[in-house]
Every structure is written in structure tokens, then in C-alpha cells.
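>>> One predicted model, sequence on top.
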Amino acid sequence: MRFSETASLRACAEVDLAALRANVRTLRARASGAALMAVVKSDAYGHGAVPCARAAVEAGAEWLGTATPEEALALRAAGLDCRVMCWLWTPGGPWRRAIEADVDVSVSGLWAVGELREAAAAAGAPARVHLKADTGLGRGGCQPGDWPELVAEALRAQADGLITVVGVWSHFACADEPGHPSIQAQLARFREMVAYAEEQGLRPEVRHIANSPAALALPEARFDLVRTGVAVYGISPSPEMGTPADFGLRPVMTLKASLALVKKVPGGHGVSYGHLYTTPGATTLGLVPVGYADGVPRHASGTGPVLVDGKLRTVAGRIAMDQFVVDLGGDEPPPGTEVILFGPGDRGEPTAEDWAQAAGTIAYEIVTRIGTRVPRVYVNVNPEQNG
């Protein structure tokens, strides 16, 4: 089975936009009336930000979320006109450009309010702001002890017509660990911090704390908006929570390569750097022309699973920068035969979660790390096409 002419002969990441649209519809149905934000940071978790953002909006996502302002501005430049929020700001960031592009921004500290004041005055329009509360994750966000000062400063800037506080938000530390005691503790603290802000006179349009695992499994955490990231792409937040199918989700990306070489070797033949694998007997080896420069994790050397000509195989020896080897056990599929590293699993191929287990990481990292020299090939681009 050979690649279609639309795909690279070396490798490609096939992205099924019908699956993405179906995932968004499933997540919206689970959101219990809350609006849905499709998070498209890090190039949509490696899937391609603009095509995936468009598909998510077509399926009903009211918001798009990014980490960096540059990611948000790129969405605007591509013509996406829904609500867009970005949250990872550093001093000197492009606040004015964000205001002029109608991008919602996040504020965790007083320095950001000060910079926003100047930017809003220069832009001649108020900034739309979400105040972030640190309810226990310990990353971004304002600590509870500093919250009154931040709320007071935000109220002053709002009274001056320089910002509009449209949201109060936070982020879970352990929502992907069902029953973890921090979940309810964070929810309680979030409610307290929202209540304080509202008592002081803020009227946020949206309160939001739910990420993918909370959107899927914690109805009490959904509030007005859920921020779904990895679930949009059909990946379960953790194997402990269940498989994608358990939530009605379908993996969106299939990573394929094309066999570059098949050759016979004798027993006792070392394979790849360090000879971590030696053939147990006479066999055939297949060369797969992708490696860690393409995002295939080197930590999966000797353990990474692949489907070659309908049969499951395992990476033999070390994964190199541009290639790895599989022991074909005497089979001789021709060069050009399709190799599937991961996909939805319909044809018995491994999934991103299988690669995560093999590499000792999480499925988020497996899809996000697929490099730029692997072309993305989009299928079911139009909403009429199966989704």
C-alpha cells in the first residue's frame, strides 16, 4: 500500500478535520451549556493552528485559545473573527497590537495592568482582560493573598476606561487524576476568589477553570466556559481517565512514513547506533526515514510500535536523527510500503498513547513534537466531508 500522490513519499502527518469537528461537537454537548474554547496553542498541538481553528469554529467553538500573543495575532491575520484569548505574557509584549486585534488577554500581576494602561491609551480602546487566579497550580496567576490588590488595580483601570474585565479564570493541577484532593480544594478557592472580585464590583462575562479533563469529567467545574485542548484532537487527557473512545472522541492525527529500504541480514548483526539491538537470527530489516529531528522520541528506542504492511513491529535499536529500523522477521515488503507510527487505531495501528507509554511521556508531547519537516496533509477539509 503506497501513499497517495498528495502526501510526501518520505513521511506525512495526516490530519482529519472531520474527526476534529466531531470532537468539538462532542465536547460542546458535554459542556452542559458552557461555551467552548478550542485551544490551538503550539500550532494546534502540532496539527496546524489555522486549519484546526477554522474547523473548530465551523463545529461550534465560540472561542479560540493560545498561549502566546503571536499565536493569537496569527489567527487574526488568517481571518478568524471569533473570540480569541491568549495568556502567556511577558513584560514588553505586544499589548497594543492585541488590543487593536480585539484579542482577550490574561493578567496575573500589577505590572501587566500598568503596561495595559499605556497600551490601551495608545490604542484608543480598552483592553479586554481576564484576571488569572492561582488557586493551587503554582504557575501563572495571582496568589490569594495578592488578589485584593490586583482586583483593586483592575477596578481603577476599568474606571479609567482603559480595561474591561471580562473574565476570571484559573487552571487545574491534577484534573486528570480522578479523585485527587487538590481538585475540590482548587474549586473552592476559585469560587472564593471569583466571589471576592464580584463583591468588589467586577462583573466578569465568563468564569473558567475547566481544561480538557475537567470539561470531560467534572460538571461542577464547567462554569461559563471550558478550555479544551488535547481533547479537541481526540486524545484522552490521561489513560487513567479512559480512552478517547470512552468519551466519544477520535484521534485526529495519523503519522505515516514510507519504507526507504528493505534488506536481508544475518543473525548477530548489530542495528543502529550503539548496537543496542542485535538480530537473533537471519532476518530482514526495514528502514523508516523519520527520526528524532521529525519528533519521533529517541526515548522510544527499542520500544516504539509501528504498523508495517499490516503487521505490528517494534523499533529495533536506537532511533537516530533522521531514521530508525524495524526487524521485519523475514518479511520483504517493497520499498515505499506504508508505515504507520500512530493513528486512531482502526487498522490495528498504534496510537499516540501507545508511543507515550513506549517513551515514558504523555500523548500531548507525542503529537506536539512532530516537526515542521513532516508535512501536514489535511483530509475532510470542507464541513460537508464527513463532519
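It's in. The structure presented is a predicted model; accordingly, all values stated were derived computationally and were not measured.
>>> Please count neighbours and contacts with C-alpha atoms only from this point.
Fine.
>>> Tell me which residues touch the closest residue to residue 289 other than its chain neighbours, please.
Spatially, and ignoring its direct neighbours in sequence, residue 289 is nearest to residue 323 (4.3 Å; C-alpha to C-alpha, 6 or more residues apart in numbering). For residue 323, the contact set (C-alpha atoms under 8 Å, 6 or more residues apart in numbering) comprises 287, 288, 289, 290, 291, 292.
>>> this is the comparison structure:
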Amino acid sequence: MSRAEIVVDLAAIRRNVRALRERTGVAMMTVVKADGYGHGMLASARAAREAGSEWLGVATIDEALALRAGGDSGRLLCWLTVPADDLAPVLAADVDVTAYTVEGLERVAAAAVRAGRGATGRPARVQLKVDTGLSRGGATAAQWPEVVARARAGERDGTWRITGIWSHFSTSEIPEDPANAEQEAAFEEALAVAAAAGLQPEVRHLANSAAALLRPSSRYDLVRCGLASYGLDPAPGRHDLALVPAMTVRADLALVKQIDAGASVSYGHTWTATAPTTLGLVPIGYAEGISRHAAAGGGDGGAEVLVGKRRRPIRGAICMDQFVVDLDGDTPPEGDEVLLWGPGTRGEPTAEDWARVCDTISYEIVTRVGGRLTRRYVDGVADQHAHDDRHDDRHDAPGERKR
């Protein structure tokens, strides 16, 4: 077992995906972008497929091609490209690509020729994204009629098949926000324009994790679940579906030392002991993605970790390679386990706890962690801290090890 590592419970991912599929009753796209939200893209993708996920979703073409190279051959959507990207390899790999504009469709047409798709082979698979109010990627309402007209022309000449039409909510974790109904109405209007142009997509999809749980009317043919698939709640307190966090971040305690009252801790001396105490040194820091905001200015009120069955507060500034916790006079052995966050079943903090302290969202907590941490896979919550060889790094997929 490594001195500091990310432990990922694949059984938890499978359980979450199954639960989401059962709750929503439609096809599932498990989003595995950003290295599976920090959980490892290839292993997370396999777990999702094993749980019945019909689709996978990624942002970039590199992610899509890595999944294909890793052996995944199922339906796969890629949605974030730039003009310099060569789309030919992903089209040749039978990946669905997303277009926002007529210019984007023209780039797909040119790439289809290079990939041997279209007139010289099977049509490319293309999905269209419409902007319904997020004002991010996607065609505006003004652009949409021209986009769907060009898309239909490409279908008629055999260049591509329009396999999907989709959009993305801005505030689905707040179900009472009127923006949700407005976006759903805008999506309906876009679908009507596409249908009038003759498009009949295989899937229409709008719902992300929060909408999949909170807004049944937005489920259409497919829901896209990223965060919830990894057991992190996109809308805490808003639903009754039990999700199981799949990630635990742990380290070995590097040092235990006593300090006197008046001793100050870490860079800037932002915390000073008011009484004699003991400190523990945890050998990871912001180089591993541990936010400096977790120290709450170095004083009281920062994040906590679990050491010796007790929550211990971070004291002083978080450094590049290490941070310090207050052991309150206790002297656990050096090498004892430190749990930064996990599912909470052993009393440890969760990623959501860290997000609240850092004034951010759990997405950021889990996706930024890495650096020199290794990643270890287990299969079942009870096995997360087992030390036997059945759960060693041989479970890592090629390219999955954090560096």
C-alpha cells in the first residue's frame, strides 16, 4: 500500500449507476471526463458498463480515443472540440461528436472524408447541442434553424447521421429556480424546429445528475450522470436516493511531535498553539491537489482529517508537500493511517465536508486531487482498507496510475 493514495471502490460506482438507472427509467450516459472525475477514467468506465450504462460521455477527443484504446466499443459521446482538433480519428473510431454551429458541421464533413466515413463508408455519428440558457457551448436560438438545416442536408447526402440533440441545465440542483422550466421549454422549441427540418435523432437528452434525480420531465431518452455516478450528491437534501461515495484519500502519518504553548505552525505562522499539544505531519499538499483554502487561513474552522478514530483539524498553511494537524495531546504511532475524505462510514470527513470548508463544490475537490498520489482500486466498501494482494495495484488499468 502506498504512502499516500486515492482508493476507489468500483463496487460503489456500479451500485450508484444501477440505482440511477432504476430511478430514472431511461438510458444512462455515465460521464467519465476529467479522468473519471478523479476516479480513473478507464476503470470507472468499465464499472459503469458493467452496471448497464448504455453510453459514456467525455469532453475531449483525447479522452474518447483513450477509451477506445482501452477496449471500450460502446456508444460514446465527445462534446468539446476546437477548430484545430483532428476529428477524423474519433469519427473513424465510431465516436459521436458534437457540433454547435454550421462551421463546426463543415469541419465534421471534412474530417468524415479523411476518416473514410460518409460517401465512402458509413455515415459519421454527430450530435447537435443547442444553448437553452446556460450561455456556454451550443447553438443559440437564432443560429439553430441554420444548424439543423445543414445537419439535415448532411444526412441526405450520407455524410453523417444526426444521432442526438441535447442541451445542459444551469441550475438543476435548485428545482424551484424558474430557469429550469425556461430551459426545458427552450429545448422543446429546439426539438420542434429540428423535427420540422426532418431530423429524427436516436436520443434527446437534457438532464444532468441533479435533473435526473429532481426533474423527471427532463429525462427524455437519456440522462447524463457524472457526479452522482461517483456517489457525490449533486443536490444534498433534495432527494431520497442513497449514493455511495467511491473515493477515499488516505496517507500515512509521517511524524508526531510535541509543541509548547506559543509555538506557531507552518508558513506565515497563521496559527499559534494556546496550550501545549501534539502535531501530526501529513505528507501531501497542494502539489497533490489539496486546496490551501482547506486551512481556513491557517486558524480554526478549517478542514479536518481522521487520525486514530478522531477528527483532527488542520493547523497552519497547507504546503506544497505536506500539512499539519492538531492531535490534541494524543500520540498515535507514526505510520498510522490518515483519512482526508471518504464515504464517511468510519467517521472520516467526506468530499462534501471539504467542499464546504473550501467554499467550493465537491466536483472540484475530487477532480483536482492527484499529483504524486497513486490510485488503488478495490471492489466493495468493506475492502477499501484491506492490505491483501487481491486488492493491490494490479487492478489499475493501463495508464490509470497517477503520476
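Thanks, I have it. Every value quoted in this text rests on a predicted model; they were computed, and no experiment measured them.
>>> Any chance you could compute the TM-score here?
The TM-score (TM-score structural alignment, normalised by the length of the first structure) is 0.94; 371 aligned residues with a C-alpha RMSD of 1.2 Å.
>>> rewinding a little: just send the contacts of residue 323 of the first structure back as CSV, with distance to residue 348 of the first structure, neighbour count and secondary structure too.
Formatted as CSV, the entries for the contacts of residue 323 of the first structure read as follows, by distance: C-alpha to C-alpha, whole Å; neighbours: other C-alpha atoms under 10 Å; DSSP: H, G, I helix; E, B strand; the rest coil:
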residue, distance to residue 348 of the first structure, neighbour count, secondary structure
287, 21, 18, strand
288, 19, 30, strand
289, 21, 21, coil
290, 21, 26, coil
291, 22, 20, coil
292, 24, 19, helix
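>>> of all those, which comes closest to residue 280 of the first structure?
Looking at those and their distance to residue 280 of the first structure, the nearest is residue 287, at 17.9 Å (C-alpha to C-alpha).
>>> That closest one reaches residue 324, doesn't it?
Yes - using C-alpha atoms under 8 Å, residue 287 of the first structure and residue 324 qualify as a contacting pair, with a distance of 6.0 Å.
>>> any chance you could map the strands in the stretch 101-250 of the first structure?
Secondary structure of the stretch 101-250 of the first structure (DSSP state E, counting those that start in this stretch): strands located at 104-107, 127-132, 163-169, 206-208, 225-228.
>>> And the ones you listed: which comes nearest residue 355 of the first structure?
Comparing the strands of the stretch 101-250 of the first structure by their distance to residue 355 of the first structure (C-alpha to C-alpha), the top pick is strand 225-228, with 22.2 Å.
>>> What range does that closest one cover in the second structure?
Residue correspondence for strand 225-228 of the first structure in the second structure, counting by TM-score structural alignment: residues 222-225.
>>> Give me the mean deviation of the matching stretch from the first structure.
In the superposition with the first structure, the aligned residues lie an average of 0.4 Å away from stretch 222-225 of the second structure, counting by mean C-alpha distance after the TM-score superposition for the first structure.
>>> Please list the outside residues in contact with that stretch.
Contacts of stretch 222-225 of the second structure with the rest of the structure, by C-alpha under 8 Å, 6+ apart, involve 24, 26-31, 57, 203-209, 212.
>>> thinking again about what came up before, what's the closest of the strands of the stretch 101-250 of the first structure to residue 82 of the first structure?
Among the strands of the stretch 101-250 of the first structure, the nearest to residue 82 of the first structure by C-alpha to C-alpha is strand 104-107 (10.9 Å).
>>> What residues in the second structure pair up with the closest one?
The counterpart of strand 104-107 of the first structure in the second structure, using TM-score structural alignment, spans residues 96-99.
>>> likewise stretch 187-203 of the first structure?
Against the second structure, the aligned range for stretch 187-203 of the first structure is residues 184-200 (TM-score structural alignment).
>>> where along the stretch 1-150 of the second structure do the helices fall?
Along the stretch 1-150 of the second structure, the stretches classed as helices by DSSP state H, counting those that start in this stretch are 10-24, 33-37, 41-50, 61-69, 88-92, 102-114, 144-156.
>>> Which of those has the highest mean neighbour count?
With neighbours defined as mean count of other C-alpha atoms under 10 Å, the helices of the stretch 1-150 of the second structure peak in mean count at helix 41-50, which reaches a mean of 23.
>>> roughly how far out does that helix sit from the chain middle?
Here helix 41-50 of the second structure shows a centroid-to-chain-centroid distance of 13 Å under the convention C-alpha atoms, centre = their mean, to the nearest Å.
>>> and what of stretch 206-219 of the first structure?
The offset between the C-alpha centroid of stretch 206-219 of the first structure and the centroid of the whole chain comes to 15 Å, using C-alpha atoms, centre = their mean.
>>> Buried residues of it, list them for me.
206-218 (16 or more other C-alpha atoms under 10 Å).
>>> and if you look at stretch 83-101 of the first structure?
Of the residues in stretch 83-101 of the first structure, those with enough neighbours to count as buried (16+ other C-alpha under 10 Å) are 84-87, 89, 93-101.
>>> ok, now stretch 353-364 of the first structure?
Taking 16+ other C-alpha under 10 Å as the basis for neighbour counts, the residues of stretch 353-364 of the first structure that come out buried are 353, 354, 355, 356, 357, 358, 359, 362, 363, 364.
>>> Out of those residues, list just those in helices.
Cross-referencing those against helices under DSSP state H gives 353, 354, 355, 356, 357, 358, 359, 363, 364.
>>> The first one reaches residue 360, doesn't it?
No - in this structure residue 353 of the first structure lies outside contact range of residue 360 using C-alpha under 8 Å: 10.2 Å.
>>> how about residue 125 of the second structure, what does it touch?
By C-alpha under 8 Å, 6+ apart, the contact list for residue 125 of the second structure reads 91, 94, 95, 96, 97, 160, 161, 162, 163.
>>> From the contacts of residue 323 of the first structure, pick the one nearest residue 178 of the first structure.
Closest to residue 178 of the first structure out of the contacts of residue 323 of the first structure is residue 292 (32.9 Å), distances taken as C-alpha to C-alpha.
>>> Excluding covalently adjacent residues, which one is nearest to that closest one?
residue 321 (4.8 Å).
>>> so where's the longest helix in the second structure?
Of all segments of type helix in the second structure, defined using DSSP H, the longest is helix 178-196.
>>> Please identify the helix or strand for residue 302 of the second structure.
Taking DSSP states H and E as the definition, one finds residue 302 of the second structure inside no helix or strand.
>>> And for it, the neighbour number?
Applying other C-alpha atoms under 10 Å, we find 20 residues neighbouring residue 302 of the second structure.
>>> surely it meets residue 355?
No - if you go by C-alpha under 8 Å, residue 302 of the second structure and residue 355 don't touch, sitting 10.9 Å apart.
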